[in-house]
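Chemist: predicted structure and sequence below. I'll ask about it afterward.
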Amino acid sequence: MATNPLKFIQQVRSEVAKVHWPNRREVMVTTAMVFVMAALTSVFFFLVDLVIRLGLTTILGLSS
C-alpha cells in the first residue's frame, strides 16, 4: 500500500507531538541512576569473580 509522502510527513509530525520529551532534571536524574547502577553492577561482579577465584584456587591447591 503506497502512502502519499505529504500524508506520511503529517503522520510523523502527529506522532512526534505525542512524545513526552524529558526536561533537564529528568535527564540528569536518570543519567545519574544509570551511572550508579553500572557502578553497583561492576562491584557486584568484581566480588563474585573474587569469590570464585578464591574458591577455585583453594580447591585446586594453586595458592602458594
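Modeler: On my side now, so go ahead.
Chemist: hey, let's count contacts and neighbours off CA atoms from now on
Modeler: Will do.
Chemist: centre of the chain to the longest helix along the chain, how far?
Modeler: If you go by DSSP state H, the chain has its longest helix at helix 24-60. Computed by Cα atoms, centre = their mean, to the nearest Å, the chain-centroid distance of helix 24-60 equals 13 Å.
Chemist: list the helices and strands that helix packs on?
Modeler: Under the contact criterion of 3 or more Cα pairs under 8 Å, 6 or more residues apart in numbering; DSSP states H and E, helix 24-60 touches no helix or strand at all.
Chemist: what comes up buried for it?
Modeler: Residues of helix 24-60 classed as buried by neighbour count (16 or more other Cα atoms under 10 Å): none.
Chemist: for comparison:
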Amino acid sequence: MAKLDPALFVREVRQEVARVTWPSRKETLITTGLVLALSAAAAVFFLVVDQIIAYAMRMLFGVGG
C-alpha cells in the first residue's frame, strides 16, 4: 500500500485547480439567470399541465381537487 503524503496531495490539487478555466462574472450571471428563468418556465408548464389533468379528471370521474 502506498504511503499517503498530504503535502504531495495538496501540490497536485493546486496544479489541477490552476488548469481549470473558470467562468467570468458575466458568464456566471448569464448562466445563473438562464437556469432561474428555465426553472420558472418549467414550473409554470407543469402547473398548467397539472391543472388540465385535474380538470379532465373532474369532468370524467367527478374526482380530484
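Modeler: Happy to help now that I have it. These figures come from a predicted structure and were not determined experimentally.
Chemist: picking that back up, average distance between the longest helix of structure 1 and structure 2?
Modeler: Once the two models are superposed, helix 24-60 of structure 1 sits on average 0.5 Å from its counterpart in structure 2 (mean Cα distance after the TM-score superposition for structure 1).
Chemist: now the residue nearest the centre of structure 1: how far from residue 23 of structure 1?
Modeler: With the centre of structure 1 defined as its mean C-alpha position, the nearest residue by Cα atoms, centre = their mean is residue 34, 6.4 Å away. If you measure residue 34 of structure 1 against residue 23 of structure 1 using Cα to Cα, to the nearest Å, the figure is 17 Å.
Chemist: and for residue 41 of structure 1?
Modeler: 27 Å.
Chemist: again, but for residue 52 of structure 1
Modeler: Remark: distance between residue 52 of structure 1 and residue 23 of structure 1 (Cα to Cα) = 44 Å.
Chemist: just give me the match in structure 1 for residue 34 of structure 2.
Modeler: Per TM-score structural alignment, the equivalent position to residue 34 of structure 2 in structure 1 is residue 33.
Chemist: now residue 3 of structure 2, what's its secondary structure?
Modeler: In the three-state summary, residue 3 of structure 2 is assigned as coil, counting by DSSP: H, G, I helix; E, B strand; the rest coil.
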